[in-house]
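# please find the sequence and the predicted model below.
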Amino acid sequence: MYCFLLGVVLLLIASSYSILSETLYNENFSLAVGDINPVLLGDRPYVGFTYTIAFFICLFLASKTNNKLESALMVVLSLVLVSFLFLIAARTSLLSIVLAGILSIFYIKNIKLKLFVLLSIFVSGLSLILFNQNFKSRLTLGFKQKQLSFEKVIKLEPRYYIWGCVKDIVEDRSPSFFGYGFAATQEKLNLCYANSQEFNNNDQQSWFVDKKFNTHNQYLNFYLSTGVLVFLVFSITCFFCLSTNINVFFALALNVSVLLFFMVENVLSRQMGVELCVLVLLFSKAINVLNTEKESNRLTKYKIVKDRAVK
C-alpha cells in the first residue's frame, strides 16, 4: 500500500508541475475542457480513480496506525488528494467520495464524528457547485450559458446521446443470448450517431461520428456485446464483491467506487482500467486481512486483561 501511495505522490507532483507550467505559459489552457490528459499524465477519469483509491487507502492507514505522525501524514495526504480532485473536476471520483461519506454514517459510532462527516459532505458539495468554475465548465463542456438549467446540463452531456443510442439499439432488436460482439456493437453505435435526429446541431453530430464513442458503461457494454449470460455473471460477481466486503468500511468504499466507475466508463476495455480493478481487489483483501488481525489482537489483549483481573 505504501509503495502504491509513493507512486501516486510522484504522479501528483509531476501533474501539479505540468499544470502550473501550462497555467503560467499558456493563456488558452483550461482544466475544464480540451485535452488535458498529457498534463495529468493519463485520462482524467482513470487518473481521478487512481487518486480516489489512494484517498481511501490513506484514511484506512490513518485509522489503523498507532503512530500519531504517520496518522497525521496520511490525513494530510488524503486532503491533498481530494483537493486535487476538486481542482481537475473529476466528477465520478468526487461522487464516489461523497457516496462513501454517506455510507460511513452507518459504520461510525461516534455521534460527533457522524455530524462532522455530514457537515463536511454538505460544505464540500456546496463549494463544488457554487465556487468551482472547472466543475461548472465541465457540466456545459465549456460552452457559456446565460441561464444554466438541469435540462441544458443533461443535453450537453455526451452520455445522454450515447445511452440514447444504446436504448434505440435494444429497442430495435435486443441482443441475443451471446450478444452482438464488441466490434458489431461499436458499428451499431457509430451508425446510430450518423443517423440520430437528437443532436443539437450538425457540428455536435459530426463530433460524435468522428469520436466513435463506446457505450461508456461497463454493464451496457457487456449486455450488448456478450449477451445476457455474461451480463448476469458480471452483475453477480459485482454483487459478490460488495457482499464480501460489507462489514469493513474501507474495503466496501473501494468496491462501491469501482462499481460506480463501471456506470460511466468501459473500464475493462482498457489496460489501465483492468489494472485499477485488480488493485481494488487486492487492497480490499488486504484491508479485510489487516482489519481481522487488528480485531483479533484487540480481543486477545482484552482476554489477557480480563484473566489478570480475575486472578
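Received, thanks.
# when you work out contacts or count neighbours from here on, use the C-alpha atoms and nothing else.
Will do.
# quick one: Val228 from Ser269, how far?
For Val228, the distance to Ser269 equals 18 Å [CA to CA, to the nearest Å].
# of those two, which one has the most company?
Neighbours of Val228 and Ser269, each counted by other CA atoms under 10 Å, are more numerous for Val228; the result is 18 against 12.
# which non-adjacent residue is nearest the more buried one?
In space, not counting the residues next to it along the chain, Val228 is nearest to Phe177; the distance is 5.4 Å by CA to CA, 6 or more residues apart in numbering.
# give the helix, strand or coil label for that neighbour.
Following DSSP: H, G, I helix; E, B strand; the rest coil, we place Phe177 in the coil state.
# residues contacting it?
226-229 (CA atoms under 8 Å, 6 or more residues apart in numbering).
# now, among those, which is nearest to Val258?
Relative to Val258, the closest of the contacts of Phe177 is Thr226; by CA to CA it sits at 20.7 Å.
# Gly142: what secondary structure?
Put simply, Gly142 is coil when judged by three-state DSSP.
# for it, give its distance to Cys241.
Distance from Gly142 to Cys241, counting by CA to CA: 38 Å.
# also Cys58?
As it turns out, when the distance is counted by CA to CA, Cys58 lies 21 Å from Cys241.
# before we move on, the earlier item: among the contacts of Phe177, which are in helices?
Taking DSSP state H as the definition of helices, the contacts of Phe177 contribute 226-229.
# now, which of these sits nearest Leu276?
Set against Leu276, the nearest of those by CA to CA is Thr226 (22.3 Å).
# how many other residues sit next to the closest residue to Phe143 other than its chain neighbours?
Beyond its immediate neighbours in the sequence, the residue positioned closest to Phe143 (CA to CA, 6+ apart) is Ser137, lying 7.2 Å away. As a burial measure, the neighbour count of Ser137 was computed by other CA under 10 Å and equals 18.
# try this one next to it:
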Amino acid sequence: MRILLAAIYPYAFLLLYLIIPFDNYIRALPNILMAILVVAFPFIVKKEDFKKLKSLPIAIFLGLFTYLLIDSFGSGRLQDDFNIIKKVLIAVGLAILYIPVADVRKINSAIIFSSLAAIIFSVFNFVLITDATGSFAFGDSPQVVESLLIDRLYLGLLCTFSILISFQSIQKKYHPNNNYYLANILVNAVFIVLIASKIAVVALFFLILIKQFYGQRKIWKLVTAIATIGILTGLFFIIKNEKDNQSIQTENTKNPTAFIENSMTYELRAVVWNCAVNVIQDKGFSLTGIGFDATKDQLAACYETQITNIDKREKFVAQRYNTHNQFLDFYLSAGFIALLLFLVFMGVSFIKVRHQFFPTAMLAILLMYCMVENLFHRQIGAYYVGFILIVLMTGKHTEKTTE
C-alpha cells in the first residue's frame, strides 16, 4: 500500500499544479487532490524528509498562520476571517506536503505545461469571441478580458513563473531541451505583452535586473542593468500617465461601461489604497487588527464618502474591494504583529537565498505581486504562494547556476 501511495503522490502534486488555472471549470478536482495528498502524507513521509522543514522562513510563515488563527479566535471573529486564514494554511500546507517529493522538477514541469494550457485556452477563446463580434483588438480590449482563462494578474503571474523556470532550466552546454525552453520563454513573453499584464512586464524587467548581480562580472551585464533601469523608469512614467488619463476619462464620462470600470486597475488601486490609509489614520496604531471581513466593511464605508461619481461609488461598495496590497491587508486585518511577521519572513528569506538567483527571483515576484494584490484572498493566489514557499525551502538543493 505504501509503495502504491508513494508512486501516486508526486503525480497528484504535479496534477494539482497543472490544473490550478482551470479551477472554475473543474472546481472539485483540486480539493480532491489536496485530500489525497493529506491522507497519503502520513503513510509515505520518511523521518529524513522532515529535514527539509529545517527552514527558518517556513517556520516564520507557519508562525504567521498560527498568530492569525490565535488573534482571530481571541477576538471572536474566527468564523468571519477563517476563509482568508485557511488560504494562508493552504500555502504553508503545500510546502509541508511537498517534503516527500524527491524531485521539484516535476512541479516545475507542471507549471510550464499549465501556463501553455492556459495560453492555448485563452487564445482559442479569443478567436471564438473575435469571430462572434467581428472586431479584433489586444491589450485592454473586451475580447482579451473575456477570453482569458483566469484573471489577467494571475495569468501574468503564471506566465512569469513559466519564463523563470524555463530560463533556470536552460543548460550552459548544448542540449536539445534548450530549444523547447527558449520557445516557451518566447511564447509566454509575447502573451504577457499581448494581454497587457503590466505587473508581469514590470516583474520580468526586474528579474532581468536582478540576474545581472549573479554570475561573473562582465561589462555587458552592467550595460544590461543600466538599460533595464531606464526601461523600468520609462514604464513608470507610462503607467503614471495612463493612470492620469484614465482618471480624466472617468471624470468626463457620466456612465462608464462596466468594462471600463473593471479595466481601470490602477485607478481602482489608487482609490482603495487611499481609503486604506484613511482607515489606518482613523483607527490609529493597531497591534492586533480589526479582522479581514471588518476591513472590507471599513473600506466600503470609505468608498461611500470618498467617491463622488454615483455609478463608480455603487460599484466599489457592491464589490467591497479589498486593499489590493497584502501588506496593508495584514496590518489592517491582523495588526502590526501580522505585518511584522510577514516582513520578517520576507527579510529572512532574502538573507537565506540571496546567493541564489532562482529563489531570490521568486521572492522578488512575491514581493511585487503583494504590493498590488491580496494573494490570500484568492485560492489560486494561495496555491502559487505555496509554490514560492517550496522553491524557498528547496532552493539550496535545486539551484543551478546559469550565466
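Okay, I see it. A quick note: this is a predicted structure, and the numbers were derived from the prediction, not measured.
# rewinding a little: so Cys58 and Cys241 of the first structure - more neighbours on which side?
Cys58 (26 against 18).
# so that one, which of the three states?
The three-state label for Cys58 of the first structure, taken from three-state DSSP, comes out as helix.
# so what corresponds to it in the second structure?
In the second structure, the residue paired with Cys58 of the first structure according to TM-score structural alignment is Ser166.
# for that match, give its distance to Asn178 of the second structure.
Between Ser166 of the second structure and Asn178 of the second structure the computed distance is 9 Å (CA to CA).
# in the second structure, which residue range corresponds to the helix or strand hosting Ser96 of the first structure?
For Ser96 of the first structure, the enclosing helix or strand under DSSP states H and E is helix 91-104. When helix 91-104 of the first structure is aligned against the second structure using TM-score structural alignment, it corresponds to residues 198-211.
# for the residue sitting nearest the centre point of the first structure, what are its contacts?
In the first structure, the C-alpha closest to the average C-alpha coordinate belongs to Ser93, at a distance of 3.7 Å (CA atoms, centre = their mean). With contact taken as CA under 8 Å, 6+ apart, Ser93 of the first structure is in contact with 45, 48-49, 52, 85, 257.
# so it versus Leu113 of the first structure, what's the distance?
Per CA to CA, Ser93 of the first structure is found 23 Å from Leu113 of the first structure.
# the match of helix 91-104 of the first structure vs the first structure, average distance?
Taking mean CA distance after the TM-score superposition for the first structure, the mean distance separating stretch 198-211 of the second structure from the aligned residues in the first structure is 1.4 Å.
# so what's the counterpart of Phe292 of the second structure in the first structure closest to, chain neighbours aside?
Using TM-score structural alignment, the partner of Phe292 of the second structure in the first structure is Phe182. Spatial nearest neighbour of Phe182 of the first structure, excluding adjacent residues (CA to CA, 6+ apart): Ser225 at 4.8 Å.
# need the counterpart of that neighbour in the second structure.
Using TM-score structural alignment as the criterion, the counterpart of Ser225 of the first structure in the second structure is Ser333.
# for its match, what are its contacts?
Going by CA under 8 Å, 6+ apart, Ser333 of the second structure touches 288-295.
# ok, Cys370 of the second structure next?
When the contact criterion is CA under 8 Å, 6+ apart, the partners of Cys370 of the second structure are 325-327.
# which position in the first structure aligns with it?
For Cys370 of the second structure, the residue aligned by TM-score structural alignment is Phe262.
# contacts for the helix or strand where Ser137 of the first structure lies?
Assigning secondary structure by DSSP H and E places Ser137 of the first structure in helix 133-139. Helix 133-139 of the first structure is touched from outside by 31-33, 86-89, 91, 128-129, 143-144, 153, 156-157, with contacts defined as CA under 8 Å, 6+ apart.
# which of those are buried?
Members of those that pass the buried threshold by neighbour count (16 or more other CA atoms under 10 Å) are listed as 31-32, 86-89, 91, 128, 153, 156.
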